[in-house]
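Asks: Kindly return the folded structure for what I paste below:
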Amino acid sequence: MHERTFPSSHVALVVGGRSPIGLGIAREFAARGAGRIAIAGRNEAQGRTCVDELARSLPRARFEFIAVDIADDASRHAMFGRIGEQFGGLDSYVHCVPPGAVSGALADAGLDRFRTSLLAGLGGLAGCCQEASDLLRARGGGSMLVFASDAGRIASPRNALVATVQSGIMALVRSLALELARDRIRVNGLSPTYVRDTPLFDRLMSNEGIARRIEKAAQRAGLGLPAPDDIAPLAVFLAGNAASKITGQIISINGGLSAA
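Replies: As a prediction, the model looks like this:
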């Protein structure tokens, strides 16, 4: 039985909420007492299926799906407008969008795809944070949690473009935390390396060379590589009052793979 953390009036928005990590966070919010949870993503049919499943397993909370393309200004604005008008405000914002940056050597990179990943990974994120902070400020404060990747923290070969996007996300989290502290808005980040039981992990494992690197990483991770259920409790803890003095922190969840 989960201890109640949030009042039933608590409103949470999880962008990228259709992913296994996002769904785990949405479930954890509901299990901890939050009354209204919106999950947002691109695929409306799959999103509504996810919401129906959540509602059946956690009937005390109200779940809704919002279709959004965060790289599109109008779509992003419509999502936050709906949260403000239909939900009455926002208390917790979680940005759980899977990384889409280009991997591989810089010499072989497709720069058009890299520009697209910059637009979504940094431009879309900045726009979401801007609009989320307006809603949180109107509510008297709250929390924002942004996902990055340890690729932005630890340099490795063939990851220059991934690292560029992810380190930019981390810099945004830290700077925004200082900007918004006086508004009682806390901004933190989580940065996994590899997360089992996710579509991204399965895609990586389908590449023989990458799979070998992951297997070596799993051997080095003394606690084992994390799964989505290992991430959700920390994510929701950072949104609650027990973390009221924690901001500007980026916490790595990698099972002991690194300690940077």
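
Asks: rest of the way, CA atoms for contacts and neighbours
Replies: Fine.

Asks: now the strands for this structure?
Replies: 11-15, 36-41, 62-67, 92-95, 142-147, 185-192, 250-253 (DSSP state E).

Asks: any chance of those strands in CSV, with mean neighbour count too?
Replies: Listed next are those as CSV, based on neighbours: other CA atoms under 10 Å:
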stretch, mean neighbour count
strand 11-15, 26
strand 36-41, 24
strand 62-67, 21
strand 92-95, 26
strand 142-147, 26
strand 185-192, 24
strand 250-253, 20
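
Asks: Enumerate every residue touching the closest residue to Leu161 other than its chain neighbours.
Replies: Spatial nearest neighbour of Leu161, chain neighbours left out: Val102 (6.0 Å); criterion: CA to CA, 6 or more residues apart in numbering. Residues in contact with Val102 (CA atoms under 8 Å, 6 or more residues apart in numbering) are Ala109, Gly110, Arg113, Phe114, Ser117, Leu161, Val162.

Asks: before we move on, back to that, could I get the strands of the chain in a markdown table, plus columns for distance to Ala132?
Replies: Below are those laid out as a markdown table (distance: least, CA to CA, whole Å):
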| stretch | distance to Ala132 |
| --- | --- |
| strand 11-15 | 9 |
| strand 36-41 | 13 |
| strand 62-67 | 15 |
| strand 92-95 | 7 |
| strand 142-147 | 8 |
| strand 185-192 | 10 |
| strand 250-253 | 19 |
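
Asks: how about this one, so we can line them up?
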Amino acid sequence: MSSSSYKCRRFKNKVAIVTAGTKGIGLAIAERLGLEGASIVIGSRNQKNVDEAVAQLKTKGVKNVAGLAGDIGEEVEQKRLVDFTLQTFGKINILVNNHGINLSIGNILEVSHEEWNKLFNFNVISGFQMTKLVQPHIKNQGGGAIIFNASYSAYFSPPAFAAYAVTKTALVGLTRALAIGLAKDNIRVNGIAPGVVKTEMSRPLWEAGPEAERQIAELTGIALGRLGEPDDCAGAVAFLASDDANYVVGETMIIGGGAQARF
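Replies: Okay, the predicted model is just below:
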């Protein structure tokens, strides 16, 4: 992608924070918003990854981009990221809570109390806290958008990683609740629920090649017959963050290539 790939400039003069924005879906979201004119701040744990991602985004044509390393699960680091954004670009219009972790694979009854706490703190509570921090700043701009990255596993809790999926179900509920609470400020809160997307987390499912990918798609009921790409998610986020979605509130868009996942 390059800056010439998109003729629309839906985010000119807008500032967006993208958490976990150095790789995969987060990086694709940062690129898409940036190529449509937004000034971008990305956050991630590792400074080297942040620096590399900022350089990559600039190479792709994102003119205004900066990054800050920190643990988004820690309140002090959340505030640092928000303060850094205000110091760098002077305002906030869009927040993409893209971050998430999975600590446990296996029977849900074997998930420890400590693992539950870590999962909910990082996957759910930290996004809530980021929303509280940015709300007054987005409100001061006359409104804006907040998008959460959930997962289509939120709708059926696959046994192998059910604990992770439960936190994503909670995230769908949090999105709805915040949407009602912030609508009065003209802040639209929505979410995406990606299916199997080709990122590092899902690499074992697709690195064997196209035939393996086709088989996974068939087994998981993906009607399009292929796994998702990070850009598939980025386009959906760009829509939800833009004025094109100015009457879309409290929704979580499943991006699953036709895989059936509904409450």
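
Asks: and of the strands of the first structure, who's closest to Val173 of the first structure?
Replies: strand 185-192 (6.2 Å; CA to CA).

Asks: what's in contact with the closest one?
Replies: 133, 136-137, 141-150, 170, 173-174, 176-177, 180, 235, 238, 244, 246-254.

Asks: That one vs strand 142-147, what angle?
Replies: 20 degrees (axes from the mean of the first three to the mean of the last three CA atoms, to 10 degrees).

Asks: how far out from the middle of the chain is stretch 164-173 of the first structure?
Replies: Centre-to-centre, stretch 164-173 of the first structure and its host chain are 13 Å apart (CA atoms, centre = their mean, to the nearest Å).

Asks: Run a quick neighbour tally on the counterpart of Thr49 of the first structure in the second structure.
Replies: Alignment note (TM-score structural alignment): Thr49 of the first structure maps to Glu52 of the second structure. Look at Glu52 of the second structure: counted by other CA atoms under 10 Å, it has 14 neighbours.

Asks: Enumerate every residue touching the closest residue to Glu52 of the second structure other than its chain neighbours.
Replies: Closest residue to Glu52 of the second structure in three dimensions, ignoring its sequence neighbours and counting by CA to CA, 6+ apart: Thr22, at 7.8 Å. Applying CA under 8 Å, 6+ apart to Thr22 of the second structure gives the contacts Ile42, Gly43, Ser44, Asn49, Val50, Glu52, Ala53, Val54.

Asks: What segments of the stretch 1-150 of the second structure are helices?
Replies: For the stretch 1-150 of the second structure, the helices defined by DSSP state H, counting those that start in this stretch cover 24-35, 47-60, 75-89, 113-120, 126-140.

Asks: Please identify which of those is closest to Asn98 of the second structure.
Replies: Taking these one by one with CA to CA, helix 24-35 is closest: 6.1 Å.

Asks: Burial check on the counterpart of Val196 of the second structure in the first structure, number of neighbours?
Replies: Alignment note (TM-score structural alignment): Val196 of the second structure maps to Tyr194 of the first structure. Using other CA under 10 Å, Tyr194 of the first structure is surrounded by 22 other residues.

Asks: if I look at Tyr194 of the first structure, how far off is Met79 of the first structure?
Replies: 30 Å (CA to CA, to the nearest Å).

Asks: outside of stretch 73-90 of the first structure, which residues touch it?
Replies: 10-13, 36, 66-70, 127-128, 131-132, 135-136, 138-139, 142.

Asks: Please pull up the equivalent of the residue nearest to Glu52 of the second structure in the first structure.
Replies: Match for Thr22 of the second structure (TM-score structural alignment): Arg18.
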